[in-house]
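Got a sequence here, can you model it:
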Amino acid sequence: MSVARPARSLLGKCVASARTAQTIAAIPSCQHQLHTSIPRASKRRSRFRNVKAEEMGLLNPEKLAKYRQDKFPEYTKEELEMLSRKYTPEQLEALKAAEEAIDPEDLIFQGRLRDDPYRPQYVEDYTTLDPRYDVKPQIEGTPWEPQWLNPSDWADKYGSKLADLTDKKTNEQLTKAMVRALRRVKESNGAELIDLTEEELVDLERDPELLKKYLIEEDGEDKKADRGADDAAATITQEQVMKLDQAINEEWKKELSKISDGLDSGEIEPSNLDLIEDGPAGSSRLHSAEAPELGKVPGVEGLYKSAADPEDEGMDDDGRYQEIKRLTGMSLRDIQSIYRKVLVTRWVSNQTRLGKVRSTSVVAIAGNGNGRLGLGIAKSTEAGLAAETAQLLAIRNMKPIRRYENRTIYGKSTSKVSGTVVELFSRPPGFGLRCPHRIFEMCRAAGIHDIAASMPRSKNPMNSVKAAYSALMNQVDPEAIAIGRGKKMVDVRKVYYGGNVY
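Okay, here's the model as predicted:
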């Protein structure tokens, strides 16, 4: 039975009397009368104004011709002459062919050049690279063979390089001082004698390398003729030259005194970037196809990487056991002879905003088989790394376990971790290890041969290992009980059987 039809009919009967012809005509027709949204009276208008071809001037030949003349003019004679100076004939021919291949009418009709501040450079001379469009060119390098220098040659080469860099820095500081002296002389009384402008002096002080283009080398007949013409055109007298030299010398001495008094050593010493210029990230990488690997070069093998400990006889060159050797004081052979076993492996995950980060939790034991046992717990995203870390922690945490006759425990020992209870019982010689497999491995690592165990409650793997380790560590000490009671403790098995307990 439909519920919507009677409701709509009833609503129509109640409202029909209040409707008139005008109100009925004003209400727009809608297919879904029970729709929750309000019916739209008219078509939605676009937010953007339509641009017609008439407004753009695409239908007016005069406007098209004017636009073409403004945006795509023909080359003038002066422009062609400048292009011929800048480009070779082959390049000019290629430019003309490229411009003939593109019809300006297509650019005018199919799209207009943008005039906003963020427009790309449509017309350019391709002298600079734009990272938005251009691909970085590949620099052609020349491979070179590496030079394997001995320590003395390397030190000599490094020393000469350091001296050259220091001399270069010193010359730059002196050049800057000379430029400052010239500026002060020009400002005071030598404006007509020094032909360098203020902008050129500022550029010289900023970059002393520009001094090379102002230096004149005089050699040959042509140079002498040019010098004679310059002397004829010059109007500086001998007195003015002497006065200028004296003023420059005075300012030069002041600059030298300032340099000697307040110059920081860091301004002369080469920086780290200068020293590593020839390194793996320096400019010399441009001349190498690929940096060669060190490899085992004759005379270099073993010079840069030595064994972690020569006493290990090459068994631990990567230094994996060096930290555990330092903490325990044991040798590498003793550490490798220790019995290790992974008892519990769990795969856990941490829920983060990036998803589940999975990792492995490992519980391992280590023992020397002669009364020492250790427990290690580690977690890592790599299962192998977690197991290795847990075993090394177990070796570091090894502690002595109390044993009776070097084969079993003293009486009964009980321990509880969470809901897991472990009960250990001593047994006579030859009884063996009758216990769960994890406790079996722990007893074998500790050197216990006769024992019984029961777990009356939860059998959780991790809690069972922790409870068994706690039970072995917290055994009852009969000597402590005897001392507390003021009694003398005697082992009747050894007294009555003459020590024959096996």
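
From now on I want contacts and neighbour counts done on CA atoms only, so please keep to that.
Will do.

got a list of what residue 389 touches?
If you count contacts by C-alpha atoms under 8 Å, 6 or more residues apart in numbering, residue 389 has them with residue 378.

That one: what secondary structure?
Under the three-state scheme (DSSP: H, G, I helix; E, B strand; the rest coil), residue 389 adopts helix.

Could you measure from it over to residue 321?
As judged by C-alpha to C-alpha, to the nearest Å, residue 389 and residue 321 stand 11 Å apart.

got it, and residue 451?
With the distance defined as C-alpha to C-alpha, residue 451 ends up 34 Å from residue 321.

And those two? Which one has more around it.
Applying other C-alpha atoms under 10 Å to residue 451 and residue 321 shows that residue 451 carries more neighbours, namely 25 against 17.

who are the neighbours in contact with the more buried one?
Contact analysis of residue 451 by C-alpha under 8 Å, 6+ apart lists 408, 409, 424, 425, 426, 427, 431, 432, 433, 434, 435.

Number of residues surrounding the residue lying closest to residue 432 once chain neighbours are set aside?
In space, and not counting its chain neighbours, residue 432 is closest to residue 450: 4.4 Å by C-alpha to C-alpha, 6 or more residues apart in numbering. Residue 450 sits with 21 neighbouring residues when counted by other C-alpha under 10 Å.

quick one more, to check against the first:
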Amino acid sequence: MMADENKNEDTQAAETKVDNAGSTPTPTTASTEAADNQSAEAGGQPQQREGRGGRGGRGGRDGGGRGRGRGRDRDDRRNRGDDDGEELIEKLVHINRVSKTVKGGKRFGFAALVVVGDGKGRVGFGHGKAREVPEAITKATASAKKKMIRVPLKEGRTLHHDGRGHFGAGKVNVRSAPAGTGIIAGGPMRAVFESLGVHDVVTKSIGTSNPYNMIRATFDALTNQSSPKAVAQRRGKKVADLLGRGGASEAEAEAAAEAIAE
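Have a look, this model is predicted:
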């Protein structure tokens, strides 16, 4: 009996030692605050005791706020660069869809052709490719804004003289017209003249009907346009001298020279 009692006492003592060794003392609130204060005095940051919420606040509230601020500034700069105080006329001329057959099926892509102008003598065209139509149009519009050219207009409504344009298999003829004629053009050429701000013009496309080649041929004809003012400066003369050679009087030539606007 005495031996059994001694064994039981030894077993209870061993279990008590194991429990004491396996358990970890839990720090009290006072000791934790003291440790935080010591770390703060040493130049460090106090440990956050919020668990998952603290991590979320550190990455979502502080870091996320800084990320959103940078993105917002970048968007504002982009808007300020595009918004330069003028209203542009954007016209979608053509959208082409292509497909590529791959192992999983068909992969589609889109190409957009866009004409952009301010309606006051500046016009440009561009094309863009993307997997989605809106993204392709955005790329084409940005490309058109970078390649805008200025075309001299007579009285702000028509061309100064007739011209011809050529690109590849596309050939176009453009002619100035009196007031009230309107835009006699079709397809891509109409979009160019409407964006340019021309109100009276007669055009004819000869050859290909490819919208890309037609627009390039039209721009070739527009780049060859010159105004009497530019010709007079190049020749070292006055505009009235050039206009008076057709038999008009000096007063009429000067009046016509003053009426000419770029």
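
filter the contacts of residue 451 of structure 1 to the buried ones?
Buried residues within the contacts of residue 451 of structure 1, counting neighbours by 16 or more other C-alpha atoms under 10 Å: 408, 409, 424, 425, 426, 427, 432, 433, 435.

what does the third one align to in structure 2?
Meaning residue 424 of structure 1. Following TM-score structural alignment, the counterpart assigned to residue 424 of structure 1 within structure 2 is residue 174.

Need the three-state assignment for the closest residue to that match other than its chain neighbours.
Nearest-residue entry for residue 174 of structure 2: residue 203, 4.5 Å, with adjacent residues in sequence omitted and distances by C-alpha to C-alpha, 6+ apart. In terms of secondary structure, residue 203 of structure 2 is strand; the call rests on three-state DSSP.

Is it correct that residue 203 of structure 2 is in contact with residue 181?
No - with contact defined as C-alpha atoms under 8 Å, residue 203 of structure 2 does not reach residue 181; the gap is 11.7 Å.

how about a markdown table for the contacts of residue 451 of structure 1, with secondary structure added?
Converted to a markdown table, the contacts of residue 451 of structure 1 look like this (three-state DSSP):
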| residue | secondary structure |
| --- | --- |
| 408 | strand |
| 409 | coil |
| 424 | strand |
| 425 | strand |
| 426 | strand |
| 427 | coil |
| 431 | coil |
| 432 | coil |
| 433 | strand |
| 434 | strand |
| 435 | coil |
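
Report the buried residues of the longest helix anywhere in structure 1.
In structure 1, taking DSSP state H as the definition, the longest helix is helix 151-188. The neighbour-count check on helix 151-188 of structure 1 (16+ other C-alpha under 10 Å) flags 162, 165-166, 169, 172-183, 185-186 as buried.

following it, which helix or strand comes up?
With elements assigned by DSSP states H and E, the helix or strand that comes after helix 151-188 of structure 1 is helix 198-206.

now the longest helix of structure 1 against helix 198-206, angle please.
Here helix 151-188 of structure 1 runs at 160 degrees with respect to helix 198-206, directions being taken by axes from the mean of the first three to the mean of the last three C-alpha atoms, to 10 degrees.

could you pull out the helices for structure 2?
Along structure 2, the segments classed as helices by DSSP H run 2-22, 29-41, 52-56, 64-82, 133-146, 188-196, 211-223, 228-235, 239-243, 250-259.

centre of the chain versus the fourth one, how much separation?
In other words, helix 64-82 of structure 2. Its chain's C-alpha centre lies 14 Å from the corresponding centre of helix 64-82 of structure 2 when counted by C-alpha atoms, centre = their mean, to the nearest Å.

what does the second one give?
Helix 29-41 of structure 2 sits 53 Å away from the centroid of its parent chain (C-alpha atoms, centre = their mean).

buried ones in it?
Buried residues in helix 29-41 of structure 2, counting neighbours by 16+ other C-alpha under 10 Å, are found at residue 36.

now do the last one
For helix 250-259 of structure 2, a neighbour-count test (16+ other C-alpha under 10 Å) marks 253, 254, 257 as buried.
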